[in-house]
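**Student:** One predicted model, sequence on top.
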Amino acid sequence: MGSLQDELRQSKPFQSLRQELVLQIARTSAVLMHAWEQSLRLYGITLTQYNVLRILRGAGNTGLSRNDVADRLVTQVPDVSRLLERMVRSGLVLRVRDTVDRRMVTATITERGMAILAELDTPSYLVADERLAHMPDADVQTLIRLLEVARTSAHCPAAKR
């Protein structure tokens, strides 16, 4: 595939180099995430649900509050409570209300959720490896570093350039 401008069939040039960069990141993310979502569809879960399952698996038996899950998501979603409730209905997550502080609800991964993750661990890594196999490791490491700089800077934009 050619340039992003060609891929989007855009006749006018981008307004700035940084605008092109942001669109490159967004388009590349969309292409890679689409491939990943296709592999998850076979298991009846979304990419966000997969992310929640991985977060809860990492939390262990103690589980996490809704806010803690929300803070750790790769992609922010508007209503984590509703997402968790759908996952409870699907048998992927268990929510338990604290007996002392009734306002506190902890989410944990179920055995079914763990089983799905166990089946998905290898295929999900393969999607990334297959889609980016053409890139040398040194380029991947450089891109990771540059994206970390861009993401960190996006959280607190500089006053001047």
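**Tutor:** Arrived safely.
**Student:** going forward, measure contacts and count neighbours with C-alpha atoms only.
**Tutor:** Fine.
**Student:** If you count neighbours, what's buried in the strand or helix carrying A150?
**Tutor:** Counting by DSSP states H and E, the element that carries A150 is helix 137-155. Applying a neighbour-count criterion of 16 or more other CA atoms under 10 Å, one finds nothing buried in helix 137-155.
**Student:** Kindly report the same for stretch 115-124.
**Tutor:** For stretch 115-124, burial by neighbour count (16+ other CA under 10 Å) applies to 116-117, 120, 124.
**Student:** What segments of this structure are strands?
**Tutor:** For the chain, the strands defined by DSSP state E occupy 64-65, 93-97, 105-109.
**Student:** Just put the ones you listed in a markdown table and tack on mean neighbour count and distance to T46.
**Tutor:** Formatted as a markdown table, the entries for the strands of the chain read as follows, by neighbours: other CA atoms under 10 Å; distance: least, CA to CA, whole Å:
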| stretch | mean neighbour count | distance to T46 |
| --- | --- | --- |
| strand 64-65 | 20 | 20 |
| strand 93-97 | 18 | 14 |
| strand 105-109 | 22 | 16 |
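**Student:** Pipe the ones you listed into JSON lines and attach distance to V52 per row.
**Tutor:** Converted to JSON lines, these look like this (distance: least, CA to CA, whole Å):
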{"stretch": "strand 64-65", "distance to V52": "10"}
{"stretch": "strand 93-97", "distance to V52": "9"}
{"stretch": "strand 105-109", "distance to V52": "9"}
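**Student:** Put this next to the previous one:
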Amino acid sequence: MNVEAYIKTGGPLPLERRTIIHLVLVHNHLQDQLTQALKPFDISLQQFNVMRILRGQKGNPANLSTINERMVSRMSNTTRLVDKLIAKHYAERKTCPENRRKVEIRLTPKGQEILTEMDRAVDAVEREVLKPLDEGQMKELNHLLDLIF
């Protein structure tokens, strides 16, 4: 991608600025592609992330703090995301019998089933987006990104 042409600048950008803009453009492109893949399921990327976190608990409940710590995109509205999943019957919330202040959140069977379908849609987008890269290039890209973050 020619960043300068894309953002219609008159000339070359300083390398640091070009790199940052390029990363932002790639991020936006990926987010758009993933959002489109999840659109038929009426699920946001953040809700999808919460569902994957809950699945990763392997049947054990999670609390809001655990979910928030593991979010790819951390935000303060984790409660709202969980509430939306509960409204769709993809997750359930129960008060812990031993500690009534503790709330336990789990995926429902319906949530697990729909998550499997969403996984297929997201996997297809990931394969398509990364098709131009071979395994070595993906490893190198991950290494370079690790140097930044």
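**Tutor:** Structure's in. What do you need? Values in this document were obtained by computation on a predicted structure and should not be read as measured data.
**Student:** which residue sits farthest out from the middle of structure 1?
**Tutor:** V100 (33.3 Å; CA atoms, centre = their mean).
**Student:** Quick one: map that one onto structure 2.
**Tutor:** V100 of structure 1 maps onto E98 in structure 2 when the alignment is built from TM-score structural alignment.
**Student:** now swap in E85 of structure 1 and tell me
**Tutor:** For E85 of structure 1, the equivalent position in structure 2 is taken to be D83, counting by TM-score structural alignment.
**Student:** my guess is N60 of structure 2 meets L107, correct?
**Tutor:** No: contact status for N60 of structure 2 versus L107: not in contact, 9.6 Å apart, counting by CA atoms under 8 Å.
**Student:** what's the neighbour count on the alignment partner in structure 1 of I20 of structure 2?
**Tutor:** The criterion is TM-score structural alignment: under it, I20 of structure 2 has V22 as its aligned partner in structure 1. By the criterion of other CA atoms under 10 Å, V22 of structure 1 has 12 neighbours.
**Student:** cool, K12 of structure 1 as well?
**Tutor:** Burial of K12 of structure 1 is recorded as 7 neighbouring residues (other CA under 10 Å).
**Student:** ok, now F14 of structure 1?
**Tutor:** Neighbours of F14 of structure 1 under the rule other CA under 10 Å: 14.
**Student:** Please enumerate residues in contact with stretch 126-134 of structure 2?
**Tutor:** The list of residues contacting stretch 126-134 of structure 2 from outside it, by CA atoms under 8 Å, 6 or more residues apart in numbering, reads L30.
**Student:** Mind listing what's buried along that stretch?
**Tutor:** By 16+ other CA under 10 Å, stretch 126-134 of structure 2 has no buried positions at all.
**Student:** quick one: contacts for the counterpart of L40 of structure 1 in structure 2?
**Tutor:** In structure 2, the residue matched to L40 of structure 1 (TM-score structural alignment) is L38. Listed by CA under 8 Å, 6+ apart, the contact partners of L38 of structure 2 are 44-45, 118, 121-122.
**Student:** repeat for R97 of structure 1
**Tutor:** With contact set as CA under 8 Å, 6+ apart, R97 of structure 1 has these partners: 103-106.
**Student:** same deal with V69 of structure 1?
**Tutor:** V69 of structure 1 neighbours (CA under 8 Å, 6+ apart): 52, 55-56, 80.
**Student:** what does A35 of structure 1 give?
**Tutor:** The neighbourhood of A35 of structure 1, defined by CA under 8 Å, 6+ apart, consists of V127.
**Student:** rerun at 7 Å
**Tutor:** Neighbouring residues of A35 of structure 1 by CA atoms under 7 Å, 6 or more residues apart in numbering: there are none.
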